[in-house]
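Asks: Give me a model of this one.
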Amino acid sequence: MDFDPDIFRFHHIGVACRRIETEERGWIALGYAREGDRFEDPQQGIAGVFIVGPGPRMELLEELPGSDTLTPFLDAGTKMYHHAYEVPKLELAEEILRQYRGKVISPPKPAVAFGGRRVVFMILPNRMITELIEL
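Replies: From the prediction side, this is the model:
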């Protein structure tokens, strides 16, 4: 299948951190600033903020109390653990990634960070986690 640039539009890189405020200080030194308010998503077990600056938009994420959503990444020392794309049709984008052996690791669900729009997380054969965000 040929790549269609109208299907996948880059949105952000997800960064796992133990404390958003601690992580954010390093990014501020690089010229980043918050884009919007802090959010909490109990269904995904995370709290986060988006930051923008001289590079790509970043989503700084920490676990909510009792959650272990980010634990595997934090324990492995992996900070940048997913990239995200806005897509006009979630099911179509998911199917395209399946054709490239992508697998769903978190099925579609509404996300607080995107006003209830659905997101799905998939893992690609190169072990990169991709978040698809419904437009």
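Asks: From now on I want contacts and neighbour counts done on CA atoms only, so please keep to that.
Replies: Fine.
Asks: For this structure, just list every one of the strands.
Replies: For the chain, the strands defined by DSSP state E occupy 9-16, 33-41, 46-52, 58-63, 80-87, 103-110, 118-123, 129-134.
Asks: For residue 23, find the nearest of these.
Replies: strand 58-63 (7.6 Å; C-alpha to C-alpha).
Asks: So which bits of the closest one are buried?
Replies: For strand 58-63, a neighbour-count test (16 or more other C-alpha atoms under 10 Å) marks 58-63 as buried.
Asks: name the helices or strands packed onto it?
Replies: strand 9-16, helix 20-29, strand 46-52 (3 or more C-alpha pairs under 8 Å, 6 or more residues apart in numbering; DSSP states H and E).
Asks: rewinding a little: I'd like the buried residues of strand 58-63 laid out as JSON lines, including distance to residue 118.
Replies: Below are the buried residues of strand 58-63 laid out as JSON lines (distance: C-alpha to C-alpha, whole Å):
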{"residue": "58", "distance to residue 118": "19"}
{"residue": "59", "distance to residue 118": "17"}
{"residue": "60", "distance to residue 118": "19"}
{"residue": "61", "distance to residue 118": "18"}
{"residue": "62", "distance to residue 118": "20"}
{"residue": "63", "distance to residue 118": "20"}
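Asks: want to put them side by side, so please do this one too:
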Amino acid sequence: MKLHHVGVACADINEEIANIHRLHKVIDQTPVVFDEQQNAELVMLTLEDGTNIELISGKQVENLVKKRISYYHLCFEVDDINAEIERLTGEGAMLVSPPKPAILFNNREVAFLYLSYGLIELVSSH
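Replies: The predicted model follows:
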């Protein structure tokens, strides 16, 4: 597993994009996309040190935003998403959302699990 990005919940994705550009040196940004399966607007920003920040707004994160919680998840890139899910659930993780294609990642599969330290996303490396 390799850290891929940090997921951040926000109320207004365009406002938060502007905030991040103001606070950090952004070297790359995907277009904002609406993912019907996640019922959320998504965008990925890459900072000059290589850190990726995914902004998420919409129904998916509405309750977090209302509670003023912006941290949403850590995402790890994996070679075999199903094997990693099996390994993590065997260690006590709870599968929240099984693998499904994600538009932000060119339809590579993603899955969400809850671990002792919070929510993680797994994204397939291929």
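Asks: what's the closest of the helices and strands packed on strand 58-63 of the first structure to residue 35 of the first structure?
Replies: Of these, nearest to residue 35 of the first structure by C-alpha to C-alpha is strand 46-52, at 5.1 Å.
Asks: Tell me what angle the closest one forms with strand 9-16.
Replies: For strand 46-52 of the first structure against strand 9-16, the angle by axes from the mean of the first three to the mean of the last three C-alpha atoms, to 10 degrees is 130 degrees.
Asks: Which residues does strand 46-52 of the first structure contact?
Replies: 20, 32-41, 57-64, 67, 69 (C-alpha atoms under 8 Å, 6 or more residues apart in numbering).
Asks: Buried among those? Make that a ChimeraX selection.
Replies: In ChimeraX, a selection of the buried entries from the contacts of strand 46-52 of the first structure looks like this (16+ other C-alpha under 10 Å):
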select :20,32,33,34,40,57,58,59,60,61,62,63,64
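Asks: Distance of the corresponding residue of the second structure for residue 58 of the first structure relative to residue 10 of the second structure?
Replies: Alignment note (TM-score structural alignment): residue 58 of the first structure maps to residue 53 of the second structure. Using C-alpha to C-alpha, to the nearest Å, residue 53 of the second structure is found at 12 Å from residue 10 of the second structure.
Asks: What of residue 98 of the second structure?
Replies: Separation of residue 98 of the second structure from residue 10 of the second structure (C-alpha to C-alpha) stands at 24 Å.
Asks: of the two, who's got more company?
Replies: Between residue 98 of the second structure and residue 10, counted using other C-alpha atoms under 10 Å, residue 10 has the larger neighbour count: 25 against 14.
Asks: what does the more buried one align to in the first structure?
Replies: Aligned counterpart of residue 10 of the second structure in the first structure: residue 17 (TM-score structural alignment).
Asks: and that match, what is it in contact with?
Replies: Per C-alpha under 8 Å, 6+ apart, neighbours of residue 17 of the first structure: 23, 60-62, 74, 79.
Asks: again with residue 59 of the second structure
Replies: 39-40.
Asks: how far away is it from residue 125 of the second structure?
Replies: 27 Å.
Asks: And for residue 95 of the second structure?
Replies: 19 Å.
Asks: now do residue 21 of the second structure
Replies: Distance from residue 21 of the second structure to residue 125 of the second structure, by C-alpha to C-alpha: 27 Å.
Asks: Same drill for the two, tell me which one is more crowded.
Replies: Applying other C-alpha under 10 Å to residue 21 of the second structure and residue 125 shows that residue 125 carries more neighbours, namely 17 against 13.
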